[in-house]
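# Predicted model and sequence follow; I will ask about them next.
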Amino acid sequence: MGENKTGFFSKLVQGLSKTRNSIAHGIDAIFSGFSSIDDDFYEELEETLIMADLGINTTTAIIENLREKVKENKIKDPSECRQLLINSMMEQMQLSENAYDFETRKSVVLLIGVNGVGKTTSVGKLAGQMKEQGKKVMVAAADTFRAAAIEQLTEWAHRANVDIIAQKEGSDPAAVIYDAVTAAKSRNVDILLCDTAGRLHNKKNLMEELKKINRVIEREYPEAYRETLVVLDGTTGQNALAQAKEFNEVADITGIVLTKLDGTAKGGIAIAIQSELGIPVKYIGIGEKIDDLQKFNANDFINALFQRNE
């Protein structure tokens, strides 16, 4: 694990370079540009964070937290605020103890997300990683709206050497889930990962489809541990947040998978989503390779964001 982890951290540092330019450099300029901590100092800081896709609520929470810490510790010099700000950001994004419980239980994991965000790829990568951990994994191609999604997932399943349940394009997603759940139970599968649709422009249909899928799982496999992850494209910034809000209206979301964080300046959205929605970011993707999707670690993320040695 260690080597994989350090490798991912250096990739994170690299992948977040544009975000770092937009956030950390702006913040460091404020720290070195102000000689005292006053309202102007906080205002500049606030503006920098809002511009960096952290959003108003998140920024307000971080700044209020910072003000308290500055008072408590009787800090006078702005440069001493840097670590306090970093700590405030980390506090916005901590995961609960049971964030990854589904990995140790018999579980059904649904991944939802609009086309083009890397949803099917995320299902494939997670399947591969969990298989490597010695789990018995199965994938279900329940995004039957697109033939490409079915083909793509089939390819990932072969690559990861896991079973796949699929039907032809246009078939009923709930029927695919029914087959998958039945097969998962009879083959004693640990984790069933389902690639499901995400057509937000037609929310009513999506809602009905998800309800139907959930009914099937509840009826056929009530003992399964449930996890519902929304996959969002990090490059879309505030738009990703808006999507998360909409998906949260149609499904009981337990976590976020944030993809394509490499090469975007909008990485601050990772902090915003968690803070604005109270839904944790559980995985982040910073590249194409199977292990470029990793569990989210708030401390690593913020530390990578504020790395000084370029």
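Cool, got the structure.

# use CA for all of it now, contacts and neighbours both
OK.

# This structure: helices as residue ranges?
For the chain, the helices defined by DSSP state H cover 2-15, 17-22, 24-33, 39-49, 56-72, 81-91, 119-132, 147-160, 173-186, 203-220, 238-250, 269-277, 298-305.

# Which residues are in contact with residue 138?
Contact analysis of residue 138 by C-alpha atoms under 8 Å, 6 or more residues apart in numbering lists 127, 162-165, 184, 189, 191-193.

# before we move on, back to that, quick one, which of the helices of the chain is nearest to residue 231?
Nearest of those to residue 231, taken as C-alpha to C-alpha: helix 119-132 at 5.7 Å.

# could you give the angle of that closest one to helix 147-160?
Here the directions of helix 119-132 and helix 147-160 differ by 20 degrees (axes from the mean of the first three to the mean of the last three C-alpha atoms, to 10 degrees).

# Could you check helix 119-132 and say which residues are buried?
Within helix 119-132, the residues that count as buried by 16 or more other C-alpha atoms under 10 Å are 119-131.

# just to revisit the earlier point, turn the contacts of residue 138 into TSV, columns for distance to residue 30.
Below are those laid out as TSV (distance: C-alpha to C-alpha, whole Å):
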residue	distance to residue 30
127	44
162	51
163	54
164	53
165	54
184	55
189	53
191	48
192	48
193	45
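
# among the residues you listed, which ones are buried?
The buried subset of the contacts of residue 138 (16+ other C-alpha under 10 Å) comprises 127, 162-165, 184, 189, 191-193.

# quick one, what contacts residue 283?
By C-alpha under 8 Å, 6+ apart, residue 283 lies in contact with 256-258, 293-296.

# Would you mind stating the distance between the nearest residue to residue 277 once chain neighbours are set aside and residue 157?
In space, and not counting its chain neighbours, residue 277 is closest to residue 245: 7.3 Å by C-alpha to C-alpha, 6 or more residues apart in numbering. According to C-alpha to C-alpha, to the nearest Å, residue 245 and residue 157 sit 30 Å apart.

# okay, pairing it with this:
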Amino acid sequence: MTLALPLMTALATAQSDIQTTLDTLLSPFDGPVAEAMRYAVSGGKRLRGFLVLETAALFDVPRGRALRVAAAIEAIHAYSLIHDDLPCMDDDDLRRGQPTVHRKWDEATAVLAGDALQTFAFEVLADPATDSDPGLRADLVLTLAQASGAAGMVRGQALDIAAETAQTPLTLGQITELQRQKTGRLLEWPCRAGAILGRADPAPLLAYAAELGLAFQIADDLLDVTGDAETVGKAVGKDADAGKATFVSILGVDAARARAEDLVKSAQGAILPYGHRAATLAQIAEYVVTRDK
């Protein structure tokens, strides 16, 4: 499927704007850890930040405020990738086609850069520049902590690590639960954040994000089987080598792809109440299952 030019243009604009925002917000920091932080937040799809911008736009939130929130979620995502790549986790050498942070620097710098990006995200959200309403800022901080912490992304990562040494492979239901936490919560939060910024009911956007998150993970599993490292920008085939159960290993390539397409349709159905204003969100749901990296 060829994605519409307006979507690709919007993505490129968002990537540039989010990078500029991150560069500005990180500019006061110096030293090796700060350098590693800036390295870690460079590049990438910016899907999470893009979701903040697009959902906030549904409610006419000023783009400058949304960009700060987009920068915060991208910082959290970057921190999670730094730690995920460490030898004690996935032990990866490549990320976005470049050496991982612990390979370019060392493990201690990588841990500290990840820690600093995590706290930086909450500092940005708590700053009055994000919104004049302290209650709204507190809501952003609370919900991101819930999405990324011990009941969210971290829990999913812990379940993923435990699965590698489990006596029996995970069931489809267990994989779904794992991925709703590990991947899904940080794709759900940007949609919640857009609604928080717009002081709107998040229910339709959360329904959209739940399906989007699973579709995204199935696409990742497919890329691990069918993609190549040069295009994907990281090692492929690692799940199969580790004997890890995935959506693809259980469903097979064709059924997994069909399941992802069904999830996309369901996600698009959830945002029908927003009409044509959600056209880009509908297109981004298709993007997550047609991307090649």
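Thanks, I have the structure now. Because the structure is a prediction, the values reported are computed rather than measured.

# Could you quantify their similarity as a TM-score?
Here the TM-score for the pair of chains, by TM-score structural alignment, normalised by the length of the second structure, is 0.28; 135 aligned residues with a C-alpha RMSD of 6.3 Å.

# Would you confirm that the residue nearest to residue 277 of the first structure contacts residue 276?
No. Using C-alpha atoms under 8 Å, residue 245 of the first structure is not in contact with residue 276; the gap is 9.3 Å.

# thinking again about what came up before, with respect to residue 203 of the first structure, which of the buried residues of helix 119-132 of the first structure is nearest?
The closest of the buried residues of helix 119-132 of the first structure to residue 203 of the first structure turns out to be residue 119 (C-alpha to C-alpha; 17.9 Å).

# do you know how far the closest residue to that closest one other than its chain neighbours is from residue 284 of the first structure?
With sequence-adjacent residues excluded and distances taken as C-alpha to C-alpha, 6+ apart, residue 119 of the first structure is closest to residue 231, at 5.7 Å. Between residue 231 of the first structure and residue 284 of the first structure the computed distance is 10 Å (C-alpha to C-alpha).

# For the two, work out which one has more neighbours and name it.
residue 231 (30 against 27; other C-alpha atoms under 10 Å).

# Distance check, that one against residue 293 of the first structure.
Relative to residue 293 of the first structure, and taking C-alpha to C-alpha, residue 231 of the first structure is found at 12 Å.

# Need the overlap of contacts for these two.
The contact lists of residue 231 of the first structure and residue 293 share 122, 259, where a contact means C-alpha under 8 Å, 6+ apart.

# closest to residue 210 of the first structure among the buried residues of helix 119-132 of the first structure?
Closest to residue 210 of the first structure, out of all of those and judged by C-alpha to C-alpha, is residue 119, at 16.0 Å.

# element containing residue 230 of the second structure, please.
helix 229-232 (DSSP states H and E).

# which ones are touching the nearest residue to residue 188 of the second structure once chain neighbours are set aside?
In space, and not counting its chain neighbours, residue 188 of the second structure is closest to residue 209: 4.9 Å by C-alpha to C-alpha, 6+ apart. Residue 209 of the second structure makes contact with 184, 187-188, 191, 267, according to C-alpha under 8 Å, 6+ apart.

# Just the buried positions in the one helix or strand residue 209 of the second structure maps to, please.
Secondary structure assigned from DSSP H and E places residue 209 of the second structure in helix 203-226. By 16+ other C-alpha under 10 Å, the buried positions in helix 203-226 of the second structure come out as 204-225.

# between the helices of the first structure, which gets nearest to residue 227 of the first structure?
In terms of C-alpha to C-alpha, the element of the helices of the first structure nearest to residue 227 of the first structure is helix 203-220, at 11.2 Å.

# Same question for the closest one: list its buried residues.
Counting neighbours by 16+ other C-alpha under 10 Å, one finds that the buried residues in helix 203-220 of the first structure are 206-207, 209-210, 212-214, 216-217.

# those strands in the second structure, which residues are they?
Secondary structure of the second structure by DSSP state E: the strands cover 94-95, 98-99.

# right, and residue 258 of the first structure touches residue 243 too?
No. Using C-alpha under 8 Å, residue 258 of the first structure is not in contact with residue 243; the gap is 11.9 Å.

# Which one's more surrounded, these two?
Taking residue 258 of the first structure and residue 243 together and counting by other C-alpha under 10 Å, residue 258 has the greater number of neighbours (31 against 19).

# Just list the residues touching the more buried one, thanks.
Counting by C-alpha under 8 Å, 6+ apart, residue 258 of the first structure makes contact with 231-234, 270, 281, 283-285.

# just the helices in the stretch 1-150 of the second structure please.
All helices of the stretch 1-150 of the second structure, identified by DSSP state H, counting those that start in this stretch, fall at 5-26, 32-40, 47-57, 63-84, 101-104, 107-126, 134-148.

# tell me what the last one is packed against?
Pointing back at helix 134-148 of the second structure there. Judged by 3 or more C-alpha pairs under 8 Å, 6 or more residues apart in numbering; DSSP states H and E, helix 134-148 of the second structure is in contact with helix 107-126, helix 185-197.

# Check which residues of it are buried.
Buried residues in helix 134-148 of the second structure (16+ other C-alpha under 10 Å): 136-137, 139-141, 144-145, 147-148.

# separation between the closest residue to residue 293 of the first structure other than its chain neighbours and residue 119 of the first structure?
Excluding the flanking residues, the one nearest residue 293 of the first structure by C-alpha to C-alpha, 6+ apart is residue 285, at 4.2 Å. Distance, residue 285 of the first structure to residue 119 of the first structure, by C-alpha to C-alpha: 11 Å.

# That'll do, ta.
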